[in-house]
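Colleague: Just to be clear, the model below is a prediction. Sequence and coordinates:
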Amino acid sequence: MTQITLDTHVSDIVTQLPQSTDLFRKLRIDFCCGGKIALKDAAEARNLGPEEVFNQVKALENKREQRESMHPASFGDRTLVSYIQEKYHDELREELPAIAPYVTRVARVHGDSNPHLLRIEEIYKELRDELLAHTEDEDENVFPLILEFLKNPTTELKEQIKPHVLELEEEHENAGRLLNELREITNDFTPPADACGTYRTVYARLEQLEKDTFDHVHLENNVLFDRVREYL
């Protein structure tokens, strides 16, 4: 991965760090048609301090690196649950609404000539609604029950928790099916050669969503739920 500097093109930063599109959009820095410009020059063109903008980009990069450097499979039960909530659930609540304007715009502008973009919008909306409802249910209902059960695996709690785990795993499978369809219809998230910056942003952020969701599901199905299954 190339080191980001003040001389890195804005478009290259977006390719390497898709979440930076939200920052550039807020700062009104063009990362699409006018993205082939050094970050320093782009900041100065908007009368912004280049170092200040650069530090905000690096903060996003550092946040991602910190998340990736952790090894949650070795965490205790309560720490593992907190990690899932902070890394994946909080991130989904932030990222899913943030992607929406880009998905909608690309479907509206390019959907007539690229009908698969309309299907991408449909899948995205279904995935967004399901994942947000899913994480809310886990945070408010299932995770507290799991922690109580792992601390005190009584027969009564066992009967309460079994249907929840099965339901969550079914929801995980459905999310996986939707993500697999996204990968298929986007040709492995490969945008056309002439795709605009927003088009490329949609593909990049959906691919990152796929990666994070698969990591998220793995951690729940194969680490947290396995701990529960030891007592079932």
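Modeller: Okay, I see it. Numbers count the residues shown, from 1 in each chain.

Colleague: From now on I want contacts and neighbour counts done on CA atoms only, so please keep to that.
Modeller: OK.

Colleague: Next up, the contacts around the closest residue to T190 other than its chain neighbours.
Modeller: Excluding the flanking residues, the one nearest T190 by CA to CA, 6 or more residues apart in numbering is Y203, at 7.1 Å. Applying CA atoms under 8 Å, 6 or more residues apart in numbering to Y203 gives the contacts T186, F189, T190, P191.

Colleague: quick one: which of those residues is nearest S74?
Modeller: F189 (32.3 Å; CA to CA).

Colleague: For the residue nearest the centre of the chain, list the residues it contacts.
Modeller: Centroid check for the chain by CA atoms, centre = their mean gives L209 as the closest residue, at 3.5 Å. The contact partners of L209, taken as CA under 8 Å, 6+ apart, number zero.

Colleague: Now do the buried residues in the helix or strand where it lies.
Modeller: Assessed by DSSP states H and E, L209 sits inside helix 197-219. Across helix 197-219, burial judged by 16 or more other CA atoms under 10 Å covers 197-210, 212-214, 216-217, 219.

Colleague: swap in stretch 87-97?
Modeller: Quick answer for stretch 87-97 (16+ other CA under 10 Å): K87, Y88, H89, L92, E95, L96.

Colleague: Can you give the contact residues for it?
Modeller: With contact meaning CA under 8 Å, 6+ apart, stretch 87-97 is reached by R67, R128, L131, L132, T135, D212, T213, H216.

Colleague: Below is structure B, check it against A:
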Amino acid sequence: MNTVRKISPLSSVSDIVNNDYRTAAVFRKYGIEYCCAGKFPLQMVCESKDLDFTAIINELEQSIHPISIPNNLPFEKWDIDFLIDYIVNIHHAYLKQVLPDTKDQLEKFAEGHYKNYPELTELVLVFKSLTLEMLPHLQHEEDIIFPYIKQIAHAYDNKEAYAGLLVRTLRKPVENVMNHEHESINKVLARMRKLTNSYTWPEQSCTNHRVTFLKLLEIDSDLVQHMHLENTILFPRAIEMEKKLLYL
């Protein structure tokens, strides 16, 4: 059974973040330094800033609460509507929150480290391009692509008379997303991995360096799973339904 890991009030802020990078977001929220100047015990820092120590401890412990999704979930057997809702509420919601925050975090980190790590200049630009591309892409899926797929799935399941006309009028957007937009996102991820040596931070790097790279790795992993669900399960099912509906 998963349990919340307890955080000692005597642990230094930097040690807490080094033990789990996800706690950094809580410290940023309260303006608590966790990198080079984060050597003081958490309780002392909270008292010096007149912060609610108990509330912060609770937030920190919740931020590292283990949440796991089984690898053997039968995604391919899920109802189309349920699969789409899962993608929107899990993957889209995550990206809408994390991409802008991480872009800001990366830019601030890079400002003080360009001289030692010149590759950060391009990394910032690449991640910014990912953010600018992904957010409209997510909205386009939610506003156009997913409602269309739900509509043709309903028409297919109920053998609606209008189904063939619907496909003839609106077909191609699914294939365009799968073949072009996702290909572009994969190229951006490949470049990020190249620039970060697969998110491996240099020896003697600061805590913020490790936190930033681990957050980029987290986003990369989510996008890989997200696009897998769409490219290998959702979109092929939609395209197959389109083909069959044309002959109804």
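Modeller: Thanks, I have the structure now. What you see is a predicted model; the values in this text were computed from it and never measured.

Colleague: hmm, back to that, do you know how far the aligned partner of the residue nearest to the centre of the first structure in the second structure is from R22 of the second structure?
Modeller: With TM-score structural alignment as the criterion, L209 of the first structure lines up with I219 in the second structure. Distance of I219 of the second structure to R22 of the second structure, computed by CA to CA, to the nearest Å: 13 Å.

Colleague: got it, and H140 of the second structure?
Modeller: Taking CA to CA, one finds H140 of the second structure at 30 Å from R22 of the second structure.

Colleague: what's the answer for A93 of the second structure, then?
Modeller: Applying CA to CA, the value for A93 of the second structure to R22 of the second structure is 17 Å.

Colleague: what about N222 of the first structure, neighbour count?
Modeller: Neighbour count for N222 of the first structure, taken as other CA atoms under 10 Å: 11.

Colleague: What's the match for it in the second structure?
Modeller: Checking TM-score structural alignment: N222 of the first structure goes with T232.

Colleague: Contact partners for its match?
Modeller: T232 of the second structure sits next to no residue when contact means CA under 8 Å, 6+ apart.

Colleague: circling back to that earlier point, H140 and R22 of the second structure: which is more packed in?
Modeller: Ranked by neighbour count (other CA under 10 Å), H140 of the second structure and R22 place R22 first, with 20 against 13.

Colleague: wait, what's in contact with that one?
Modeller: S63, I64, V211.

Colleague: Same check on H110 of the first structure?
Modeller: Contacts of H110 of the first structure (CA under 8 Å, 6+ apart): L117.

Colleague: For D7 of the first structure, which non-adjacent residue is spatially closest?
Modeller: Counting by CA to CA, 6+ apart, the residue nearest D7 of the first structure is A38, at 4.7 Å.

Colleague: could you pull out the helices for the second structure?
Modeller: 13-19, 24-29, 42-48, 53-63, 80-86, 93-111, 119-140, 146-158, 163-170, 173-176, 182-195, 207-228, 235-245 (DSSP state H).

Colleague: okay, those helices in JSON lines with distance to T3 of the second structure next?
Modeller: Output for those, formatted as JSON lines (distance: least, CA to CA, whole Å):
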{"stretch": "helix 13-19", "distance to T3 of the second structure": "16"}
{"stretch": "helix 24-29", "distance to T3 of the second structure": "19"}
{"stretch": "helix 42-48", "distance to T3 of the second structure": "22"}
{"stretch": "helix 53-63", "distance to T3 of the second structure": "10"}
{"stretch": "helix 80-86", "distance to T3 of the second structure": "25"}
{"stretch": "helix 93-111", "distance to T3 of the second structure": "23"}
{"stretch": "helix 119-140", "distance to T3 of the second structure": "33"}
{"stretch": "helix 146-158", "distance to T3 of the second structure": "36"}
{"stretch": "helix 163-170", "distance to T3 of the second structure": "48"}
{"stretch": "helix 173-176", "distance to T3 of the second structure": "41"}
{"stretch": "helix 182-195", "distance to T3 of the second structure": "33"}
{"stretch": "helix 207-228", "distance to T3 of the second structure": "21"}
{"stretch": "helix 235-245", "distance to T3 of the second structure": "37"}
